[in-house]
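Visitor: no sequence for this one, just the structure:
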């Protein structure tokens, strides 16, 4: 059994920041669960152009607001507390923070190893060890 508290991750190697986001990685590949699990904060007004071409991601909003734009269809969806979106087709998308910081709970498959940041396509690179 694993017990992980987000307050114990803040300020450690499991808290990773990039332009417009902070990710607190609660479970990583090395934890052996088959997925990674994160709390991600998107500040109000942030805009992220993302494409997880090597990962599938499910995201559940527990606070704040924003939008997600599907770049294949140009559809824009509101993201608010209680909304889940799943990037089940490696969807290119733009995530925009709204008027209040978004707090998102995210699961990635395959799991991330821990220090990944977005590349020029907005993706995390696959783990070279598989």
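Guide: Now that the structure is in, tell me what you want to look at. It should be emphasised that the depicted structure is a prediction, and the values quoted were computed from it without experimental measurement.

Visitor: Please make it C-alpha for all contacts and neighbour counts, starting now.
Guide: Fine.

Visitor: Residue 50 and residue 36, how far apart?
Guide: To residue 36, residue 50 is 18 Å away according to C-alpha to C-alpha, to the nearest Å.

Visitor: Between the two, which has more neighbouring residues?
Guide: residue 36 (23 against 20; other C-alpha atoms under 10 Å).

Visitor: give the contact list for that one.
Guide: By C-alpha atoms under 8 Å, 6 or more residues apart in numbering, the residues touching residue 36 are 25-29, 107-112.

Visitor: same deal with residue 103?
Guide: If you count contacts by C-alpha under 8 Å, 6+ apart, then residue 103 has 39-42, 61-64 around it.

Visitor: Check it against this one:
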């Protein structure tokens, strides 16, 4: 069994921050679960271009509000607490934080290794090592 607290993880290299978001990665690839699990804060009035070509992601909003816009069709979806969005088609999108930002819970498959940030195309690199577990 693995037991961690969010506050403990926030004080380690499991917390990764950029100009538009910060993410504390509670469960990572080396935990052997087959997915990774994160608590992410989207900064107020921010916009992040994301295109997970190598990962699938489920995102559940627990605080604040924002918006997701799919690039292929220009559809905008309001995100508020209790909303889930599932990137099951490697959907290229913009994620925008509202005036107060938002906090979301994220799960990635395949799991992240811990230091990933979006490249110039909004992509996280794929770790080529097979997942155990």
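Guide: Arrived safely. Quantities reported herein were computed from a predicted structural model and do not represent experimental measurements.

Visitor: ok, back up a step: who wins for neighbours among the contacts of residue 36 of structure 1?
Guide: Counting by other C-alpha under 10 Å, top hit in those: residue 25 with 26 neighbours.

Visitor: That one against residue 41, yeah?
Guide: No - in this structure, residue 25 of structure 1 is not within contact of residue 41 by C-alpha atoms under 8 Å, at 11.5 Å.

Visitor: any shared contact partners between those two?
Guide: By C-alpha under 8 Å, 6+ apart, no residue touches both residue 25 of structure 1 and residue 41.

Visitor: about what we covered before: okay, and which of the contacts of residue 36 of structure 1 map to strands?
Guide: Judged by DSSP state E, the contacts of residue 36 of structure 1 include 25-27, 107-109 as members of strands.

Visitor: In a markdown table, list those residues along with distance to residue 95 of structure 1.
Guide: Formatted as a markdown table, these follow (distance: C-alpha to C-alpha, whole Å):
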| residue | distance to residue 95 of structure 1 |
| --- | --- |
| 25 | 19 |
| 26 | 22 |
| 27 | 23 |
| 107 | 16 |
| 108 | 17 |
| 109 | 19 |
